Each structure stands twice: as structure tokens, then as C-alpha cells.
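S.K.: can't give you the sequence, but here's the structure:
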């Protein structure tokens, strides 16, 4: 069960804000993980083969992550995290990749992963509950994606958005920055919208949905974004395990599967750090959200009626769901509403929407495959679907 013994009202902006008690707690968890590995290995070797078909070491990876994260509080996770920009340059150095950075309005940044050629681009927004910076798993998967596409004869630029983290920055700051990132791709860099793949995972997967919502239904606090008449649709929308609901009442959220990396207490804490709940007073220790915003169709896309998505300015959409993830049920429900709405405004069979439940995979499974050093890559369904979408979209243009 998650460790909730440390009372927390807000997340630390820097590591120095974490108490000595919390630091000691994080060290104890690390020692417990090391001690538990032999037991986890034995349990996995004696259990049935993973539904995903991957070797046992991939299951061990998931169990170790689950074991560790179930015993920490989001504040303690911050102990292991540094600023997004620092992480990107650190990971780039390890992979011998050149990174350049562009400053955007409202505090956002675009980090260009490798060479920029200006023809096709993946604009990527990382997850982490809006509270955690980018991780090695995000940059590792984007690096791998770029290599796979290049091997298949497709050159693509990779732009990674750095947005402000909670609770210092609260909703709709992250949405505003995501919209500015997309605006910059089109107006600042001159990419044809048809050559843009707009993608993200978890909270980032929600932000790409929210930013596209803003194109159709401008948020009152954010400057409208109008796509050019010559190219009125983005090439593709990629949403990996999107965090579309703050509810912890779904059966998949309540189930204890000992595999996933998202827990009900994470959802409760991170959602409160992002935006005020509609049914309780604003927390005195949290900075205010802009103009007292609360839950809505942007920060919780599942709240939108199907008709909200009619007229979606995107040619192809891929929503990926891990069968073993706690967010599974909420994403499936959202995917049904989303597809229904998009199909209302599209010719029969031409909505371009694909919703895939990936058998045996956890939350954002494709990202964590990069955590298996020295092992030949084993493609899960998530990774295959991502690369297939990118290849099909970019080959057409």
C-alpha cells in the first residue's frame, strides 16, 4: 500500500524543501527495494508468462518500479528529480546528442533533440503528474523513435516542450505553454501542420488533447490558435496513457495488480496541486489557480461531451492504453466518447481515430523499455503502434 504517513500540503520546488524525515524515508525505501529484488525475481520466475509476451526481466522492471513507488510520497519522488532542462542536457550527453533550446512566451521552452531540418517534427510533452520533470525514459524513447524512423528512411525533428511544474505553476499555466509550443512550431518554425505529430504521455497526453481542444474551443485565459487555411489539420495526435480523469473510483484504479506505476494517492495529490477541486475550499498552502479555475473539459477531457470533439483538426489520432494500468478504465471510457464525437463530423470510416488497449502493458510501458540496459529491445504493442503512426503519417507528406 502507498506510504501516506508523511503529511503533505504542497510539493517542494527544490530538494532543500524536503524534510530530513522525508529524506531518511526515501533512503529506507531504496534499501527495501534492493532487499526485495531477489524475492521478486523468484516470484516472477514461478509465475505464468507475462501477457505482453516480453521476457521475465521486463516484468521484473515493472515490479521493482511498483514496489518502490508504492512506498513513497510524491514529495519524496522529487528527491530524485532535477529541473527538466538539466535532465535533458544530461541525457543528451550520455547519448552523444546535441541539444539546442529556444525560449517561448509564458516561461515555456523548446529543447531540440538532435539536428533540426525543418520539414517534419514530433512535438512531445512529457508526463509526470504535472509535478515531475522529464525523465530518462522520455528522452530515451524519443531518441529511439527518431532512430527507428531514420532507419526506415524518414527524417524527423524532435522538439521537447519544457513546461512549468506544479504547485509553483498551476492550471491553466501548463495548457497555455503547450498551446504556445504548438503555435511556435507553426508560426515560429514554419512547419506545415500536416507534418506535425503532436504527442505526449500521461499528463503530457492530456495536454496534447487539451491544446487541440483549445483550437476548437478557445480557453478564455489563452490566446486562440488558428491553423492556416492552407493546412487546417495537424498530421497526427499521439496520446500515450493520457491522464483524462482525476477520479479514483474506477475498478482498475482500485485494483492492486502489483505492476503499475500510478496509484490512487498520486492522482489525488497531483490533481490538487494542479487545480482546485470544485467541492472543497482552496487549499491555503497552494498558490491560486488563474481566476479560480477548477475542474473542466481541458484538465479532465473525460468531462467533455462527445460533441466537444466533433470537427477535430487532426488527420490521425492514436490513443494508447495499458491493459494493466490503473488508469485503464477511465481512458477506455474517454476513448469511446472521443471516437464517437470525432466520427460525428467525419465521413463513415474516415475519422482517423485509433484507440488501442495494449495487452499486458502498464502505464506508458513503451517508455520504460529503455530501462533495460544490455538487453536487446523487445517491442511491445505500445512502441509498435507509436512507430507505425509516425511512419504512416510522415510518409504521406
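M.R.: Happy to help now that I have it. The shown structure was predicted, so the numbers you read here are calculated from the model rather than taken from an experiment.
S.K.: from here on, just use CA atoms for contacts and neighbour counts.
M.R.: Will do.
S.K.: so residue 30 sits against residue 68, correct?
M.R.: Yes - shown here, residue 30 and residue 68 form a contact pair, counting by Cα atoms under 8 Å, at 7.3 Å.
S.K.: between these two, which one's more packed in?
M.R.: Legend: neighbour count by other Cα atoms under 10 Å for residue 30 and residue 68, higher for residue 68 (19 against 15).
S.K.: nearest residue to the more buried one other than its sequence neighbours?
M.R.: residue 33 (6.1 Å; Cα to Cα, 6 or more residues apart in numbering).
S.K.: got it, and residue 368?
M.R.: Sequence neighbours aside, residue 137 is the residue nearest to residue 368 in space, at 5.7 Å (criterion: Cα to Cα, 6+ apart).
S.K.: quick one, helices of this protein?
M.R.: Taking DSSP state H as the criterion, the chain contains helices spanning 20-46, 56-69, 74-77, 84-94, 136-151, 173-183, 203-216, 251-254, 264-274, 328-344, 365-368, 381-395.
S.K.: show me which residues of the first one are buried.
M.R.: Read that as helix 20-46. 22, 25, 26, 29, 33, 37, 40, 41, 44 (16 or more other Cα atoms under 10 Å).
S.K.: nearest to residue 316, of these?
M.R.: Residue 316 lies nearest to residue 44 out of the buried residues of helix 20-46, by Cα to Cα, at 38.1 Å.
S.K.: in contact with the closest one, which residues?
M.R.: Residue 44 makes contact with 56, 59, 60, according to Cα atoms under 8 Å, 6 or more residues apart in numbering.
S.K.: separation between it and residue 58?
M.R.: 10 Å (Cα to Cα, to the nearest Å).
S.K.: same deal with residue 294?
M.R.: 39 Å.
S.K.: check residue 234 too.
M.R.: Separation of residue 234 from residue 58 (Cα to Cα) stands at 34 Å.
S.K.: then residue 313?
M.R.: In terms of Cα to Cα, residue 313 sits 37 Å off from residue 58.
S.K.: before we move on, what about residue 381?
M.R.: As judged by Cα to Cα, residue 381 and residue 58 stand 14 Å apart.
S.K.: got it, and residue 217?
M.R.: Separation of residue 217 from residue 58 (Cα to Cα): 41 Å.
S.K.: so between those two, which is more surrounded?
M.R.: residue 58 (19 against 15).
S.K.: doesn't residue 369 make contact with the more buried one?
M.R.: Yes - between residue 58 and residue 369 there is a contact under Cα under 8 Å: 7.4 Å.
S.K.: and the longest strand for the protein?
M.R.: strand 314-322 (DSSP state E).
S.K.: what's that one packed up against?
M.R.: Strand 314-322 is packed against strand 234-240, helix 328-344, strand 353-358, helix 381-395, with contacts defined by 3 or more Cα pairs under 8 Å, 6 or more residues apart in numbering; DSSP states H and E.
S.K.: okay, pairing it with this:
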């Protein structure tokens, strides 16, 4: 099945290719220098290596080079390669009946592609009683899923919550497909699972990282305050849980934006990079489905989503953030002001299960860790990071 974003991969010209290889020695020098001087006692050396790798990559290569590096493998190809290598049962479904409203009709939104994976433990068990983990990947809305980082993490999440299946949305990428394309495709995904797969909301754990965490929030907002771009969707009951990993909950505004400044240089993301993602995505700052915590509608919408009673949409929610992230301040504000979350803080070696048990909505602050640190950890084969341990401990409890 053809992926709906493979055609957007930019090939390098001969001159770009020569420039890229010419910059490799400089990249290596910058990587080694940054790794040597990087001082963060909260991080393991492998975590520091992953972080400085991304920082050196950003400062060495042009935007065109970085785009080529990231987009060489599409989301669908990355999922297929991982499943083939690890002998994971995998099928794809094109959601042909997904239709945007007239407000988004001129955007030519392609039908979403869903990847259904059966975790190895579920294949061996065979009873199919576990939840369905629905995952929206990050990447600033412009980059595909990273197989070496996302896939091990997603499958560990599935094992921790004893999922019977994993559903990963392969959404179309910006700037070729700007906002609200991804929102429309996410709503169509949930509709398909509820109406065509005959699942209950209580069967679903909605999860995502960075831009994918934003999409989890956008779908929840749409359910209580429908966007004009996607048909309304009513659910009967509560979702089992929502997991937002380092979510992009607020569009950056103003020249002085808290931890965008204080954590500049500690994270691998920076303000210009986030602004570039936003310019490509074209999310509207006055719409809650794009700007989760930055609109007047937020005060009305989120109390309905996170209501403590049976009318709330989500039974349990976890938001994670590293204390070295530029998104730290935004995530704190959203968790406190809108999700009604209790903050717990921990580091490597923390007994996260003891901290999280019995809590319905939690913000887990992970000492010294960067944006979506758990994905970086997965890429270097490190499984003792604070963010990863917090997530796996929480999923085991939902």
C-alpha cells in the first residue's frame, strides 16, 4: 500500500551531496567536542551521546540536509522494516471513508493509513483481551516516524500495558499537507476504531509524543468541542487512558517565552526550530485544536475532557516532560491549569510505580532529561532513563 508521504522526500542534488559529505568531518568534531564538555550528571553517557549527536547535527547541516536525512524512510517503511526484522504481525488499512467537512475540502486531505501490529506477547497469548494502543508519532508534523527511536519505544509501551494490538497512524506530513490535515486524519482513525473495528473507548489508550502528543489533545478537544474541519464524533464512555510524551501543547508566542530561553542549549530543540515546524504546519493560534493551552476556549473545553466524574473523556492521563526541555514551562502550565494533574518528580532510579499508583492524572517531571528523551534512549538501547521508566510503570497500572 502506498504511503501518503513518501513522495515528499527531497533528493539531494550533486552539489548538496558533495557539501553533505564535506561537512561530515566537522560534524564528527562538533559531536566529540560537545560530548566531551556536556555536563549533566542526571544523564547516562549514552543519553548524553544521543543528545549531543542531535545538537551537532542541527548546527552542522543545512535544513535541506536535515530534511533529507530524516525523510529518507517514510513512516510506513520504518514500521514495515521493524516488523519484518522482529517478526511482528503487521497489516495496513486505508481508511477510505474518512471525509473532511467542507471547511477543509480544498486541502485535499488524503485518507489516513493505519498500521495494525500484534505484539509478540499478544500473539503467544491469543486471548485478545488487552487494550488497543493507538499511537500518533512526533516529528514537528513535518518528519516521519523514526524507526530506530519510535518503534522500540512503542512496542515496549504495548508490552507494559499488555496491549492486544497497536495501531499507528501514518499521517500526511507538512508542509505538503498543512493543518488541519493531521487532526482530520486522527479523528478519522478514532472513528474507524470505534465504528468499524467495534472497539469501545475503554479499549483504547491514546498515546503520542511531541507533535503526536498535541494530536492526542486535539482529538480529545474535538470530541467535546468539534472542529469545523472534521465531522463531530460522539463517544459512549471513557477512554482507558491518554499518554502525552513531551507534548507540544502551546504555540510559541512572544520573544520571552520561559523555558524556551532558560533551557536553550540544554535541549536539542530550540526556538528557531520550533518556529520552522510551526511555519510549515500552519497551525492557527486562535484554534484550540492547534493551540491546546493558548486560547480562550481552553478554560471551557479541558474541564470537560478531564472531568473527575463519569462524563469525563479520559479515565487516566499521564503527561511527561524533562526538566531540560524547552517545552517544560508549557507542559507544566497545561498539566496544572487544564488537566488538573498532580506533579511528581523523579530521576533515574526513582520508584515510579510507587509515585504514580493511585493517581488519575499526573505530570511526571524527569530530572535533566531532554525532549522525548525516551525515544533518544530507545535509539541508543538505554532502558533505565527516568522518562521511559515513568511511562512503563504508569502503563502497567492502567
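M.R.: That came through fine. Keep in mind that this is a model prediction, so the values were computed, not measured.
S.K.: TM between them?
M.R.: The TM-score (TM-score structural alignment, normalised by the length of the first structure) is 0.79; 343 aligned residues with a Cα RMSD of 2.5 Å.
S.K.: residues in contact with the residue nearest to residue 68 of the first structure?
M.R.: Contacts for residue 33 of the first structure (Cα under 8 Å, 6+ apart) come out as 64, 67, 68.
S.K.: could you do residue 324 of the second structure as well?
M.R.: Counting by Cα under 8 Å, 6+ apart, residue 324 of the second structure makes contact with 263, 266, 267, 367, 368, 369, 370, 371.
S.K.: which of these show up in the first structure as well?
M.R.: Contacts conserved in the first structure for the contacts of residue 324 of the second structure, counting by both residues aligned by TM-score structural alignment, their matches' Cα atoms under 8 Å: 266, 267, 367, 368, 369, 370, 371.
S.K.: tell me the one of these nearest residue 114 of the second structure?
M.R.: So of those, ranked by how close each gets to residue 114 of the second structure (Cα to Cα), first place is residue 371, at 25.8 Å.
S.K.: alignment lookup: that closest one to the first structure.
M.R.: Counting by TM-score structural alignment, residue 371 of the second structure corresponds to residue 363 in the first structure.
S.K.: number of residues surrounding its match?
M.R.: Neighbours of residue 363 of the first structure under the rule other Cα under 10 Å: 27.
S.K.: and it, how far is that from residue 205 of the first structure?
M.R.: Residue 363 of the first structure sits 12 Å away from residue 205 of the first structure, taking Cα to Cα as the criterion.
S.K.: which residues do these two both contact?
M.R.: residue 241.
S.K.: give me the neighbour count for the residue nearest to residue 368 of the first structure.
M.R.: For residue 137 of the first structure, the count of nearby residues is 19 (other Cα under 10 Å).
S.K.: how about the equivalent of residue 45 of the second structure over in the first structure, what does it touch?
M.R.: By TM-score structural alignment, residue 45 of the second structure lines up with residue 56 in the first structure. The contact partners of residue 56 of the first structure, by Cα under 8 Å, 6+ apart, come to 44, 45, 49, 50.
S.K.: for the residue nearest in space to the middle of the second structure, list the residues it contacts.
M.R.: When Cα atoms, centre = their mean is applied to the second structure, the residue found nearest the centroid is residue 209 (1.8 Å). Residue 209 of the second structure makes contact with 136, 137, 138, 244, 245, 246, 247, 372 under the criterion Cα under 8 Å, 6+ apart.
S.K.: what does the second one correspond to in the first structure?
M.R.: Under the alignment by TM-score structural alignment, residue 137 of the second structure pairs with residue 126 in the first structure.
S.K.: just give me the match in the first structure for residue 228 of the second structure.
M.R.: So, by TM-score structural alignment, residue 228 of the second structure is matched to residue 220.
S.K.: count of residues packed around its match?
M.R.: Based on other Cα under 10 Å, the number of other residues close to residue 220 of the first structure is 8.
S.K.: now swap in the one 5 residues further on and tell me
M.R.: As a burial measure, residue 225 of the first structure scores 17 neighbours (other Cα under 10 Å).
S.K.: does it touch residue 178 like I think?
M.R.: No - with contacts counted by Cα under 8 Å, residue 225 of the first structure stays clear of residue 178, the gap being 11.2 Å.
S.K.: what do those two both touch?
M.R.: By Cα under 8 Å, 6+ apart, no residue touches both residue 225 of the first structure and residue 178.
S.K.: so what touches stretch 203-212 of the first structure?
M.R.: Contacts of stretch 203-212 of the first structure (Cα under 8 Å, 6+ apart): 124-130, 174-175, 178-179, 198-200, 237-244, 297-301, 312-313.
S.K.: show me what counts as buried in stretch 317-334 of the first structure.
M.R.: 317-332, 334.
S.K.: let me redo that: stretch 338-347 of the second structure
M.R.: For stretch 338-347 of the second structure, the buried set under the neighbour-count rule, 16+ other Cα under 10 Å, comprises 338, 339, 340, 341, 343, 345, 346, 347.
S.K.: tell me who's in contact with residue 260 of the second structure.
M.R.: Per Cα under 8 Å, 6+ apart, neighbours of residue 260 of the second structure: 270, 271, 325, 326, 327.
S.K.: for the second one, what are its contacts?
M.R.: The one in question is residue 271 of the second structure. Contacts of residue 271 of the second structure by Cα under 8 Å, 6+ apart are 252, 260, 264.
S.K.: aligned partner of it in the first structure?
M.R.: The pairwise alignment with the first structure assigns residue 271 of the second structure to residue 264, based on TM-score structural alignment.
S.K.: so how far is residue 69 of the first structure from that match?
M.R.: Residue 264 of the first structure is 12 Å from residue 69 of the first structure, by Cα to Cα.
S.K.: count the neighbours of residue 64 of the first structure for me.
M.R.: Counted with other Cα under 10 Å, the neighbours of residue 64 of the first structure add up to 21.
S.K.: now do the one 5 residues further on
M.R.: Look at residue 69 of the first structure: counted by other Cα under 10 Å, it has 23 neighbours.
S.K.: residue in the second structure paired with it?
M.R.: By TM-score structural alignment, residue 69 of the first structure lines up with residue 58 in the second structure.
S.K.: so residue 85 of the first structure touches residue 161, yeah?
M.R.: No - Residue 85 of the first structure sits out of contact with residue 161 when judged by Cα under 8 Å, with a separation of 10.0 Å.
S.K.: which non-adjacent residue is nearest the residue nearest to the centre of the second structure?
M.R.: In space, and not counting its chain neighbours, residue 209 of the second structure is closest to residue 245: 4.4 Å by Cα to Cα, 6+ apart.
S.K.: what's the burial count for the one you found?
M.R.: 32.
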